[in-house]
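S.K.: Test case, fold it:
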Amino acid sequence: MDPTDSEKEANGHNRRAGHYNSSSFRSLLATPTTTGAASRPRPLIAYVRNNWDARRSNGSNNAATPPFPTSPGHSYHSSEPRWLRTARAVVSAPRFRRFVVIYVIFALTILIGWQGIYKPVAEERNALIKALDRGTKARVGGWFGTNNLPRLEGLVQLRMLDSSLLPEYDDAEDKPRDKDSKSSRRGRRLVFVGDVHGCKDELEALLDTISFDRNAGDHLVLTGDMIAKGPDSRGVVDLARSLHASCVRGNHEDRVLLFRRQQQQHAKIHGADSPYELPEKAVTPQDKAAQQLARELSDEQASWLEGCPAILRVGSIKGMGEVVVAHAGLVPGVALEHQDPVSVMTMRSIDVETHVPSAKEDGLAWTKLFNKYMTVRKADLEELRANDETAQDNDDNDDDSVGLMTVIYGHDARKGLNLQRYTKGLDSGCVYGRKLTALIISDGGKHDHVQVSCKRYQKA
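M.R.: Below is the predicted model:
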């Protein structure tokens, strides 16, 4: 259909209006670029507003770095190299910043884990390997304990526990029982108690908790430091004597007995009425307390304490090998007869190369070296048994602890209860208000520990 005259007129009017509007808009875009220069239209991009362009939003006009070109010869592209513009665009991207934060956190986690966990473990492992290396022994001229040590006056180095006090090697539950015998019903038990330090009430509470009964086959073994610091050292000694307990000498017993011998020697020379006193400058509060306790002990109590050896050899117990009690610890690989008694009562750490023990905590803990030594020894014994066909044919014993040793000790209250494969630390800081611990070994080598709470008598 052909358009009518009215329609043609309307279309022509619209075209003229559109042309007028377009021309008017272009005229609005025409602004002078420089003073006195001919006017030229500005591109549409010059009128785009972006939030990041603070200068344009605030109406500022920095001639040095204009946000848009203002002269005919000015380039719309920055003068910076392309690689720099690309790097700046990547860095300014929010996603990139998030990834950077994540990677930094991940790297810090790895670094902290290495420094705090993996590096100390690796260093300790290397130290243990070095400590047991025969080449190290040859280089330092032999390890500690190679030569015989001098004996100390009034000190028993080693004593054996009566074998009749040991629990049955095999589990007593597998054996027929006498219905009228209480001891056969429960079996014998060895009860090892950590540092008591004069806390008699707590010791009695612990023995009541485990239903200790000497007549039923129980035997008490004290790991040293039975006296000093606490409220009733003499009461602890009397209780131990009444129970026919076994013991080892700790550093506090040794100090008190040393003061007692000095007092007796002083009395022989100067008379009983002349009290023995240390020089005031050389006396610590612990020395004063030990001197006072040395005066208070009766001859019977002191004699019982002097009978406590530095090392008590308990005997063979299934799953534990040869069980030994020492107050502070032992040097691995050294015969019990050659152990230094002073170190046995005081040691905490050990030198990696020479195996010289120390009362300080700096260095490698003796327990770690001892457990590593026994682990290596166990592997060697298993290899020997595997290569010995005669031993395999005649070996009916399923106990893989034969030829090994377990040490039960006290002394180290800072670490507290510390039960490892071949070392059992029982000093749980009773006198400091923490716990008093008993390790109970019954027939078949079964063992468990029991603790009671203690009052606080001294600050740690």
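S.K.: From here on, just use CA atoms for contacts and neighbour counts.
M.R.: Noted.
S.K.: From the chain's centroid, how far away is stretch 317-334?
M.R.: Remark: stretch 317-334 is offset 22 Å from the chain centroid, using CA atoms, centre = their mean, to the nearest Å.
S.K.: could you pull out the strands for the stretch 301-450 of the chain?
M.R.: Using DSSP state E, counting those that start in this stretch, the strands found in the stretch 301-450 of the chain span residues 311-317, 321-326, 349-350, 357-358, 364-365, 405-409, 418-419, 423-425, 435-441, 447-453.
S.K.: helices or strands up against the third one?
M.R.: So the one you mean is strand 349-350. On a contact count with 3 or more CA pairs under 8 Å, 6 or more residues apart in numbering; DSSP states H and E, strand 349-350 meets strand 357-358, strand 364-365.
S.K.: quick one: residue 452 and residue 208 touch, right?
M.R.: No: contact criterion CA atoms under 8 Å: residue 452 and residue 208 do not qualify, at 10.2 Å.
S.K.: could I get the strands of the stretch 301-450 of the chain as a markdown table with distance to residue 54 and mean neighbour count?
M.R.: Output for the strands of the stretch 301-450 of the chain, formatted as a markdown table (distance: least, CA to CA, whole Å; neighbours: other CA atoms under 10 Å):
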| stretch | distance to residue 54 | mean neighbour count |
| --- | --- | --- |
| strand 311-317 | 84 | 22 |
| strand 321-326 | 79 | 22 |
| strand 349-350 | 67 | 24 |
| strand 357-358 | 70 | 22 |
| strand 364-365 | 64 | 20 |
| strand 405-409 | 75 | 25 |
| strand 418-419 | 66 | 14 |
| strand 423-425 | 71 | 23 |
| strand 435-441 | 69 | 24 |
| strand 447-453 | 70 | 16 |
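S.K.: who wins for proximity to residue 26 among those?
M.R.: strand 364-365 (87.4 Å; CA to CA).
S.K.: Other residues contacting that closest one?
M.R.: When contacts are defined by CA atoms under 8 Å, 6 or more residues apart in numbering, strand 364-365 is touched by residues 124, 348, 349, 350, 351, 352.
S.K.: of all those residues, which two lie farthest apart?
M.R.: Top of the distance list for the contacts of strand 364-365 (CA to CA): 124 and 348, 15.9 Å.
S.K.: To compare with the earlier structure, here is another sequence to fold:
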Amino acid sequence: MSGRTIIIGDIHGCHAEFTALLNRVQPRSDDRVVLLGDLINRGPDSCRVLDIAREVQATILLGNHELRLLEHRRTGGKTKLKETDAATLTQLRPTDWDLLESLPLTLHLPELNVVCVHGGFLPGQPWQSQPAEVVTRIQVIDRAGLPHKRATCPDGVLWADLWSGPPFVVYGHTPRPDIYKLKWSAGIDTSCVAGGHLTAYVLPERRFVQVQAARRYYG
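M.R.: Alright, predicted model coming up:
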């Protein structure tokens, strides 16, 4: 592929910021836009974000928010639903559900030695075979080597701190005020929906581009 790869972190319904970031990076016809999942929930308009993603022909990865709604739709169970899920469930259109059902877990860019994923990977295991429950939800690793969210394992070690590559991993899911760039990974969920920034990582030039959130929508 001759163009750029433009990887964008968690959007969470923030369509205005998504549009502003695309205006900053100006995708061309030979560029590839990659969205790291969690396009929906929490922010002002999940459906508009999905529409913009279609307009730019983005490659979209499965995030834990998409996975949770898909699991609810398949099983009818409500135990895992979060407070902002109900509104999104009523808004999503049949074409949106079809899109969500089609989302891959990872995108391998061998020409760049990069893998894109929503949450991350367990180090020491082949990344290609790790299940959705892990790669969309992992944030930290406990002493037994098991994956957790930060909230359920506050003394856990960030998975990225233990990831020694290759490949280089670009991921979202773990919101932080700043980009978390290490030798073998870059975490680009910079809390747009909570009033932070929406971040893009542009390859092959390895350049970060950000826009400030218009306001705090959640949290």
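S.K.: which residue in structure 1 lines up with residue 51 of structure 2?
M.R.: Matched to structure 1 by TM-score structural alignment, residue 51 of structure 2 sits across from residue 238.
S.K.: who does the helix or strand harbouring that match touch, helix- and strand-wise?
M.R.: Element membership for residue 238 of structure 1 (DSSP states H and E) is helix 233-242. Contact here means 3+ CA pairs under 8 Å, 6+ apart; on that basis helix 233-242 of structure 1 packs against helix 200-209, helix 299-306.
S.K.: Give me whichever of those helices is most buried.
M.R.: Of all these, helix 200-209 carries the top mean neighbour count, a mean of 17, counting by mean count of other CA atoms under 10 Å.
S.K.: Read off where it ends up in structure 2.
M.R.: Taking TM-score structural alignment, helix 200-209 of structure 1 hits residues 15-24 over in structure 2.
S.K.: ok so, going back, so what's the residue count around the match of residue 51 of structure 2?
M.R.: 15 (other CA atoms under 10 Å).
S.K.: go on, residue 47 of structure 2?
M.R.: Number of residues near residue 47 of structure 2 (other CA under 10 Å) recorded here: 19.
S.K.: Give me the spatial nearest neighbour of the spatially most central residue of structure 1, chain neighbours excluded.
M.R.: The centroid of structure 1 falls nearest to residue 415 when counting by CA atoms, centre = their mean (8.2 Å). Counting by CA to CA, 6 or more residues apart in numbering, residue 428 is the residue found nearest to residue 415 of structure 1 once chain neighbours are left out, at 7.8 Å.
S.K.: which ones are touching the one you found?
M.R.: 194, 195, 412, 413, 414, 415, 416, 417, 434, 435, 436, 437.
S.K.: quick one, what contacts residue 2 of structure 2?
M.R.: By CA under 8 Å, 6+ apart, the contact list for residue 2 of structure 2 reads 30, 31.
S.K.: Surely it is within a strand?
M.R.: No: read with DSSP: H, G, I helix; E, B strand; the rest coil, residue 2 of structure 2 is coil and lies in no strand.
S.K.: Tell me the counterpart of residue 302 of structure 1 in structure 2.
M.R.: Residue 302 of structure 1 maps onto residue 97 in structure 2, by TM-score structural alignment.
S.K.: rewinding a little: what would the helices and strands packed on strand 349-350 of structure 1 look like in TSV with distance to residue 289 of structure 1?
M.R.: TSV is the format used below for these (distance: least, CA to CA, whole Å):
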stretch	distance to residue 289 of structure 1
strand 357-358	25
strand 364-365	30
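S.K.: Nearest to residue 106 of structure 1 among these would be which one?
M.R.: Counting by CA to CA, residue 106 of structure 1 lies closest to strand 364-365 out of these; the figure is 31.7 Å.
S.K.: how far does stretch 164-172 of structure 2 stretch from start to finish?
M.R.: 18 Å (CA to CA, to the nearest Å).
S.K.: ah, wrong one, I meant stretch 2-13 of structure 2
M.R.: From its first residue to its last, stretch 2-13 of structure 2 covers 30 Å (CA to CA).
S.K.: Surely residue 124 of structure 1 is in a strand?
M.R.: No: under three-state DSSP, residue 124 of structure 1 sits outside any strand and is assigned helix.
S.K.: contacting residues for it?
M.R.: Listed by CA under 8 Å, 6+ apart, the contact partners of residue 124 of structure 1 are residue 364.
S.K.: For the stretch 351-460 of structure 1, which segments are assigned as helices?
M.R.: 366-387, 389-394 (DSSP state H, counting those that start in this stretch).
S.K.: My guess is residue 192 of structure 2 contacts residue 210. True?
M.R.: No: with contact defined as CA under 8 Å, residue 192 of structure 2 does not reach residue 210; the gap is 9.8 Å.
S.K.: Give me the common contacts of those two.
M.R.: residue 198.
S.K.: So in structure 1, which helix runs the longest?
M.R.: The longest helix of structure 1 (DSSP state H) is helix 5-29.
S.K.: Could you list the buried residues of that one?
M.R.: For helix 5-29 of structure 1, the neighbour count (16 or more other CA atoms under 10 Å) marks residue 29 as buried.
S.K.: Which part of structure 2 matches that helix?
M.R.: With TM-score structural alignment applied, helix 5-29 of structure 1 matches no range in structure 2.
S.K.: That helix - contacts with which helices or strands?
M.R.: Taking 3+ CA pairs under 8 Å, 6+ apart as contact, the helices and strands that helix 5-29 of structure 1 lies on are strand 39-41.
S.K.: and the next helix or strand after the strand it packs on, how far from the chain's centre?
M.R.: Counting by DSSP H and E, the next helix or strand C-terminal to strand 39-41 of structure 1 is helix 54-57. Here helix 54-57 of structure 1 is found 60 Å from its chain centre; the criterion is CA atoms, centre = their mean.
S.K.: which bit of structure 2 covers helix 54-57 of structure 1?
M.R.: Under TM-score structural alignment, helix 54-57 of structure 1 has no counterpart anywhere in structure 2.
S.K.: Quick one: list the elements packing against that helix.
M.R.: By 3+ CA pairs under 8 Å, 6+ apart, helix 54-57 of structure 1 packs against no helix or strand.
S.K.: Would you mark the buried spots in it?
M.R.: Within helix 54-57 of structure 1, the residues scored as buried using 16+ other CA under 10 Å are residue 56.
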